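J.: Fold the stuff below for me.
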Amino acid sequence: MSATIGHILYDDTCGFCRSWIPRLGPLVRSRGIEVTPLQSPRVKERLTVPMLDLLTDIHLMFENGQTIRGPEVYRYIMRRVWWLVPFYVLSTLPVLRNVFDWGYRKFADNRYRISKACKLPGA
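T.: Modelled structure (predicted):
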């Protein structure tokens, strides 16, 4: 097991996020990344950003204090998993980068509706 280098912070009140993101756990833990709900006490005491700002995106908070958010979190993970590298490369190409970012934003903005439609209960 790798030393912890960061935490993926996700919205635990979102049904989709609540069911999908923890499934990434084994994949990212082997790369030193833990999966933590944004609503956990540890996150609240460590971050000074208002909760409403945090809830707009998934975040990756590194132990050194640096954070990345949104589609960059997925790119970070894809770049470190050998079988996801082709998707990482595609997501960085000029036109496809915009498509990937747009798709992420649309999904993130509608995740509660998607969760409800898929009958995925949130917290």
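
J.: hey, let's count contacts and neighbours off CA atoms from now on
T.: Will do.

J.: what secondary structure does Ser2 sit in?
T.: Under DSSP: H, G, I helix; E, B strand; the rest coil, Ser2 falls in the coil class.

J.: Thought Pro26 was touching it, still the case?
T.: No. Using C-alpha atoms under 8 Å, Ser2 is not in contact with Pro26, being 11.7 Å away.

J.: How much space separates the residue most central in space within the chain from Arg80?
T.: Taking C-alpha atoms, centre = their mean as the criterion, Ile58 is the residue nearest the geometric centre of the chain, at 3.7 Å. From Ile58 over to Arg80 the distance is 18 Å, taken as C-alpha to C-alpha, to the nearest Å.

J.: can you check Gln66 too?
T.: For Gln66, the distance to Arg80 - C-alpha to C-alpha - is 18 Å.

J.: quick one: contacts for Pro12?
T.: Check again: residue 12 is Asp, not Pro. 18, 37-39, 122-123 (C-alpha atoms under 8 Å, 6 or more residues apart in numbering).

J.: hang on, the earlier thing: neighbour count: Gln66 and Arg80, which is higher?
T.: For Gln66 versus Arg80, neighbours defined as other C-alpha atoms under 10 Å are more numerous around Arg80 (13 against 9).

J.: Here is a second sequence; please produce its structure as well for comparison:
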Amino acid sequence: MIKHAQPRIDLLYDADCGFCTQAVGVLGRVDRKVRVRVHPLQSAAALRQFGLTREAALEQLWSLDEQGRRHGGAEAANVALSAALGFAGPLWLYRLPGVRWCQDQVYRAVAANRYRLPGSAGSCALDR
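T.: Model prediction:
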């Protein structure tokens, strides 16, 4: 039987956001095969890798797949979670009619209020 390689994803997140840092920590615990590489948007090298300005990076979470495609917001979260799990289920679910709209709305609300949400103490709390 031929075993297919699991996708590798790069994820750009806000390391100054406690909520974001905590979410990346949870993703890291799920990602036992280290398929997702995380990069703080505070890194100029990471911004160049993603082809984003700091302002654009601050607007939402970003993922970059092996084909060089960028995904933003809730879609980026689903791409990263699918890669971490080694199972495309979260991304398939996201693409169902109505689910994308709901997840995008919730994501926008969370992103707009992320500095007010509970979480760890920002970039100094990330151990990855």
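
J.: List the buried residues of stretch 116-123 of structure 1.
T.: 120, 122 (16 or more other C-alpha atoms under 10 Å).

J.: start to end distance for that stretch?
T.: 12 Å.

J.: what's the answer for stretch 37-54 of structure 1, then?
T.: 11 Å.

J.: Identify the residues contacting it?
T.: Contacts for stretch 37-54 of structure 1 (C-alpha under 8 Å, 6+ apart): 9-12, 55.

J.: Show me where structure 1 has its strands.
T.: Ranges of strands within structure 1 are 6-10, 33-37, 59-62, 67-69, based on DSSP state E.

J.: quick one: what's aligned to the residue nearest to the centre of structure 1 in structure 2?
T.: Residue pairing (TM-score structural alignment): Ile58 of structure 1 is matched to Leu61 of structure 2.

J.: Next, work out how far apart Leu96 of structure 1 and Gly65 of structure 1 are.
T.: Distance from Leu96 of structure 1 to Gly65 of structure 1, by C-alpha to C-alpha: 30 Å.

J.: Would you mind telling me which of those two has more residues around it?
T.: Between Leu96 of structure 1 and Gly65, Leu96 has the larger neighbour count (other C-alpha under 10 Å), namely 13 against 10.

J.: Contacts only, for the aligned partner of that one in structure 2.
T.: Superposed on structure 2 with TM-score structural alignment, Leu96 of structure 1 falls opposite Val99. By C-alpha under 8 Å, 6+ apart, the contact list for Val99 of structure 2 reads Leu93.

J.: how close does Val99 of structure 2 sit to Pro90 of structure 2?
T.: Val99 of structure 2 is 11 Å from Pro90 of structure 2, by C-alpha to C-alpha.

J.: Buried residues in stretch 98-113 of structure 1, which are they?
T.: 100-101, 104-105, 108, 111-112.

J.: Would you map the helices across structure 2?
T.: 18-30, 44-50, 54-59, 73-85, 89-94, 99-112 (DSSP state H).

J.: just the ones you listed: most buried one?
T.: Mean neighbour count (mean count of other C-alpha atoms under 10 Å) peaks for helix 73-85 among these, with a mean of 24.

J.: Run through who's touching it.
T.: Contacts for helix 73-85 of structure 2 (C-alpha under 8 Å, 6+ apart): 6-11, 27-28, 30-36, 60-63, 70-71, 88-91, 94, 103-104, 107-108.
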